[in-house]
Every structure is written in structure tokens, then in C-alpha cells.
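**Student:** how does the following fold in three dimensions:
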Amino acid sequence: MAVERSLFSQTTPPQTALVVGASRGIGLGVVQQLLQDDRFGTVYGTYRRPESAQGLLSLTAQYPQLTCLPMDVTDEASIAEAIAQLQAQSPHLHRAVYCVGLLHDGDLQPEKSLRQITGENLMRSLQTNAFGAVLLAKHLMPLFKHDQPSLFAALSAKVGSIGDNRLGGWYGYRASKAALNMLIKTASLEYARRSPNTILALLHPGTTDTQLSEPFQRGVPPEKLFSVERTVTQLMAVMDGLTPADSGEFFSWDGTRLPW
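**Tutor:** Next up, the predicted model:
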């Protein structure tokens, strides 16, 4: 990251944050840490289905500053409706974190060879991992247009790096994360003109002990399998250290830059 001092250390509370994909895993962990952070007076967390978001929804009884919003990132109308509800309560947004990710679901599994690719599953991966994030950036821009520093961060993955691809496989997931990287990089250039106080960044969280990574943890050394709490703490540190010079860049969990 740039040596330039982060603007986030200069902001004063209360700030407003949005976590998309907050039902479980890293997204839920980000919500929990934001609720403990005195800088944030209002936190929004989105979920797709209430039956799978009980951990998130139960937090509202303890934290009145938390508002939960239904959102399906594969449906632009759902994104627009949720953001309209948010904007009616909070005209300004200071931090948004896109934590939605699809790696496996039923017959959708990481492809080991070309024979396993289907157009339907490729589209599912792209819609969830890439398209949802850039549509969110589209609908959030009016909330970011203010005179305070703000941040839009999307969770990417190192396997989405074209330059780092040495093993092959995982076609849909790799491609969708590479597409996410390009979309957010491109959006960062438009934001620089239209919402210049907003930093956009792509973050690789590392292998985290969540439902997404569970089937693929066998070969991961224990020291490289992070708890959700550790992952979120690391990612928050990276986000807090970002400067305008970092906008549109791709960072690992330790703050190092990743190749495209």
C-alpha cells in the first residue's frame, strides 16, 4: 500500500457501514467487528434468505444500530430496493464491503477440467461473484458522494489472479473473480472522477474456515487456515490503511499487492 497516510484515521464518528452477504462466514464477522468499532454509529447487513441468516438477525436485539436488509445480488431490482431503503434512513455511506461469494452449491462445483464446464454454472458464478458487486457500486455511488473519506471493498480471491495462475482448474471461480477485479478496477476510475473521496479496493482474505472453503481445507497447512475472526481483523487493518493512491488495486490479507 502507499506510504501516504490513510484518510480513515482522520474521520470522526458516527460513520455508516454496509456489509453485503452478512448472513454467515466472513460477512457476519465483518458486521460483528463493525458493531464493536466506535467509529461506526450505523451498520447495515444484507441477507438473501432469513432462514439462513439467524445469526445476523439475532444481533439486532443486542445492537440497535444494526439494520438488516434483504438483498439478492443476482437481481438488480433487489439491490436497488435495498439501497433505497438504506438511503431513506442514511443519506451518506462511509464503508461498504461486498462479502458474497459462490464456489460450490449442489451441482455447481469447481471444475477440474474443460469437460466439467457448463454455461449455466459459469453464469451463476459470474452473477454472484462479479456482477452483483459492480451493480452495487452503481447503486451506491449517490451515497458515497460526500466530503468525507469512504471505501468500497470487495472480497476477491488470489485464484482470480491471471498472473498467479500456475495450477489451472476452477474455471468458473477463477474467471468470476478475475471479472470482479476488472469491473471494480474500472469502476474505481469512474469513481475517481465522480466521487473522488471514495476508495475502491479488492481484497484476498486468505483461506478462511467457512462453509465456502470447508470441502477444500484438507491440504491447507493449519497456520494458513484462518479463523473468521482473524481474517476479519486482518482485512479491517488493510481497509483502514488504504489511501487514495490505492484505489482500484488488489491486496492480500497482509496488505501486499497481488498481480492481476
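**Student:** CA only for contacts and neighbour counts going forward, please
**Tutor:** Fine.
**Student:** the stretch 1-150 of the chain: strands as residue ranges?
**Tutor:** Counting by DSSP state E, counting those that start in this stretch, one finds strands in the stretch 1-150 of the chain at the ranges 15-20, 40-47, 66-70, 95-98, 150-155.
**Student:** format the ones you listed as JSON lines; extra columns: distance to Gly27 and mean neighbour count.
**Tutor:** As requested, the strands of the stretch 1-150 of the chain are arranged in JSON lines below (distance: least, Cα to Cα, whole Å; neighbours: other Cα atoms under 10 Å):
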{"stretch": "strand 15-20", "distance to Gly27": "6", "mean neighbour count": "25"}
{"stretch": "strand 40-47", "distance to Gly27": "8", "mean neighbour count": "23"}
{"stretch": "strand 66-70", "distance to Gly27": "13", "mean neighbour count": "20"}
{"stretch": "strand 95-98", "distance to Gly27": "8", "mean neighbour count": "24"}
{"stretch": "strand 150-155", "distance to Gly27": "10", "mean neighbour count": "26"}
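**Student:** just put these in a markdown table and tack on distance to Leu242.
**Tutor:** Formatted as a markdown table, these follow (distance: least, Cα to Cα, whole Å):
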| stretch | distance to Leu242 |
| --- | --- |
| strand 15-20 | 16 |
| strand 40-47 | 17 |
| strand 66-70 | 25 |
| strand 95-98 | 12 |
| strand 150-155 | 9 |
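**Student:** let's see this one next, to set against the first:
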Amino acid sequence: MKTLGQGYRALVIGSSGAIGGAFIMALRADPACAEVVALSRSTHPDFSLENESSIAQVAEGLKSATPFSLIIDATGALTIDGHGPEKSLNALNAERLLRSFQINAVGPALLLKYFLPLLGTRRAVYAKLSARVGSISDNKKGGWYGYRASKAALNMLLQTAAIEWGRKNPAAVIAALQPGTVQSALSKPFVGQDAALLPQASVEGLLAALDQLGMTSETECPTHKGAYFIDYQGKSIPW
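**Tutor:** As a prediction, the model looks like this:
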């Protein structure tokens, strides 16, 4: 990440997943990165996306290590409690819908609440894994109701937070990321792994794309206000 300067510090939330782990490896290999902090359900203290107090506790414990110039939120789930995405309206279940929103939208929103303030006041990036299927205007196939809807909600939360945060930190960038179909436990039930990207290739593209983004603040970048929604090739995705 050339635009973050020498000696920047990074935090990866959800570091135990395929993409989160690839971010850890890539950032530790970056000579400009002074330190990478990894957070997951297996680190201590652990946290849960469904437990706000646990998120607040972990964020509080990291204040002494701030500021971070880069925060990556790689949390999220497609299959929850053994149930994959719904293919039709008849498959909708209220409890499972709420669980999808809890994991893919509400939990990440709480991470924003407690971790966004840990960013530095110079150029800093907060990036969250989203999904192309969360794009309302790009939805041409239907299906996957809960996952699509929860990712669309996530994107709105990111956009709203970016507008607010742009007033506090004009040098901040907030982005929703589409990593592509990556070889992982998440994608394995739905796509042949030979056709999927290696996590390292996805992360390399995402980091390069983030390095090219302008400022979130309308004052700093008059042509753009709010969050970005980009893929691993650096291409914009319509909301």
C-alpha cells in the first residue's frame, strides 16, 4: 500500500478465513507495513458478530495500538447454521433471514461503530468484504434472497458511514469489496474450485485497487462522495 506511507499499521478482522488469511500474508510481506494485527473468533480476547459488548471490548483493547492506517473487515457468511442461500420465495424462513442480516449486515455495522474511530487522521482506509450480488441494479438472476439483501443492507450502511466519516476525517477512504469467486470453504459448495481465484490473487488485486482510490470527503474529491464499491480488478460496481 504505497499511499499509506512507510511504517503504516494494519488490522484484519476475520483473519481466520481464506481471504482474511491472505490479507494477513500480503500485508506482512509489505516492507512498508510496520505491523499487522489479526482478529478472529480464535484470537484472544475473541469476539462475536452477534455480541456487541465483545466487539466493544476488543476495540477498547486495541486503542493502545492505534492509529491504524488500514482496517480490513473480512467477516461474513453465505452458509449459516448449515443452510445455504435460498433459491426461491418458497424457501424463505424468517429466522434464517434474520441470521443472515445479523452476520452480514448488523455485525459488520457494529464493527464500523467501534473500529472506524481507530483509523488515523491522515490517509486511512477501511475496507469491508461485500459481494457483487449485493448490487441491486446488477441483480439479473434473482435468488439468494437473504445473502443478496443482507449484502445490499451492508452496502447502504457503509455508504452512510462514509458520508458521516468524511466530515470527521477528509483523508479517509471507505470501500465495499467484491473479491471475486475465491477458493474457500464459503464458495466450495457452489462453484468448482478449479474455476475460482486463489485467495492471494484476489487480495493482491484488492490491495492494488484500494491504493488507487481517492478520498471519501467531497471536499477532497469533488466528483465522489461516500463509499466505493469495487472488485478485485479495481472496477466500480453499481450500487
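**Student:** can you tell me how far the spatially most central residue of structure 1 is from Thr208 of structure 1?
**Tutor:** Geometric centre of structure 1, nearest residue: Tyr98, 2.5 Å, by Cα atoms, centre = their mean. Computed as Cα to Cα, to the nearest Å, the Tyr98 of structure 1 to Thr208 of structure 1 distance reads 16 Å.
**Student:** leaving out chain neighbours, which residue sits closest to the aligned partner of Lys63 of structure 2 in structure 1?
**Tutor:** Aligned counterpart of Lys63 of structure 2 in structure 1: Gln87 (TM-score structural alignment). Closest residue in space to Gln87 of structure 1, ignoring its immediate chain neighbours: Leu143 at 7.1 Å, by Cα to Cα, 6 or more residues apart in numbering.
**Student:** against Arg193 of structure 1, how distant is that neighbour?
**Tutor:** From Leu143 of structure 1 to Arg193 of structure 1 the distance is 15 Å (Cα to Cα).
**Student:** neighbour count for these two, which is higher?
**Tutor:** Neighbour count, other Cα atoms under 10 Å: between Leu143 of structure 1 and Arg193, Leu143 has more, with 17 against 9.
**Student:** for that one, what are its contacts?
**Tutor:** 87, 91-93 (Cα atoms under 8 Å, 6 or more residues apart in numbering).
**Student:** which of those residues still touch in structure 2?
**Tutor:** Checked against structure 2 using both residues aligned by TM-score structural alignment, their matches' Cα atoms under 8 Å, those keep these contacts: 87, 91-93.
**Student:** buried among the contacts of Leu143 of structure 1? Need that as a selection in PyMOL.
**Tutor:** Remark: buried members of these, expressed as a PyMOL selection using 16 or more other Cα atoms under 10 Å:
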select buried, resi 92+93
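**Student:** now, the contacts of Leu143 of structure 1 that are in helices?
**Tutor:** Within the contacts of Leu143 of structure 1, residues falling in helices by DSSP state H are Gln87.
**Student:** could you identify the most distant pair in the contacts of Leu143 of structure 1?
**Tutor:** Using Cα to Cα, the contacts of Leu143 of structure 1 reach their maximum pairwise distance at Gln87 and Leu93, which is 8.7 Å.
**Student:** how close does His139 of structure 1 get to Leu56 of structure 1?
**Tutor:** Note on His139 of structure 1: its distance to Leu56 of structure 1, by Cα to Cα, is 23 Å.
**Student:** more neighbours, those two?
**Tutor:** Leu56 (23 against 17).
**Student:** JSON lines for the contacts of Leu143 of structure 1, including distance to Asn181 of structure 1?
**Tutor:** Compiled in JSON lines, the contacts of Leu143 of structure 1 are given as follows (distance: Cα to Cα, whole Å):
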{"residue": "Gln87", "distance to Asn181 of structure 1": "26"}
{"residue": "Pro91", "distance to Asn181 of structure 1": "28"}
{"residue": "His92", "distance to Asn181 of structure 1": "25"}
{"residue": "Leu93", "distance to Asn181 of structure 1": "22"}
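**Student:** counterpart of Ala18 of structure 2 over in structure 1?
**Tutor:** Counting by TM-score structural alignment, the partner of Ala18 of structure 2 is Gly25.
**Student:** leaving out chain neighbours, which residue sits closest to that match?
**Tutor:** Thr210 (5.5 Å).
**Student:** so who does the one you found touch?
**Tutor:** 25-26, 228.
**Student:** out of the strands of the stretch 1-150 of structure 1, which comes closest to Trp253 of structure 1?
**Tutor:** Closest to Trp253 of structure 1 of the strands of the stretch 1-150 of structure 1, according to Cα to Cα: strand 150-155, at 10.2 Å.
**Student:** in structure 2, what residues pair with the helix or strand following that closest one?
**Tutor:** Next helix or strand after strand 150-155 of structure 1 toward the C-terminus (DSSP states H and E): helix 171-194. Taking TM-score structural alignment as the measure, structure 2 aligns residues 145-168 with helix 171-194 of structure 1.
**Student:** flag every buried residue along the matching stretch.
**Tutor:** Buried residues in stretch 145-168 of structure 2, counted by 16+ other Cα under 10 Å: 145-159, 161-163, 165-166.
**Student:** and stretch 168-175 of structure 2, by the same measure?
**Tutor:** For stretch 168-175 of structure 2, by 16+ other Cα under 10 Å, it's 169-175.
**Student:** again with stretch 121-140 of structure 1
**Tutor:** Across stretch 121-140 of structure 1, burial judged by 16+ other Cα under 10 Å covers 121-122, 124-137, 139-140.
**Student:** would you check that Tyr191 of structure 1 makes contact with Thr198?
**Tutor:** Yes: if you go by Cα atoms under 8 Å, Tyr191 of structure 1 and Thr198 touch, sitting 6.8 Å apart.
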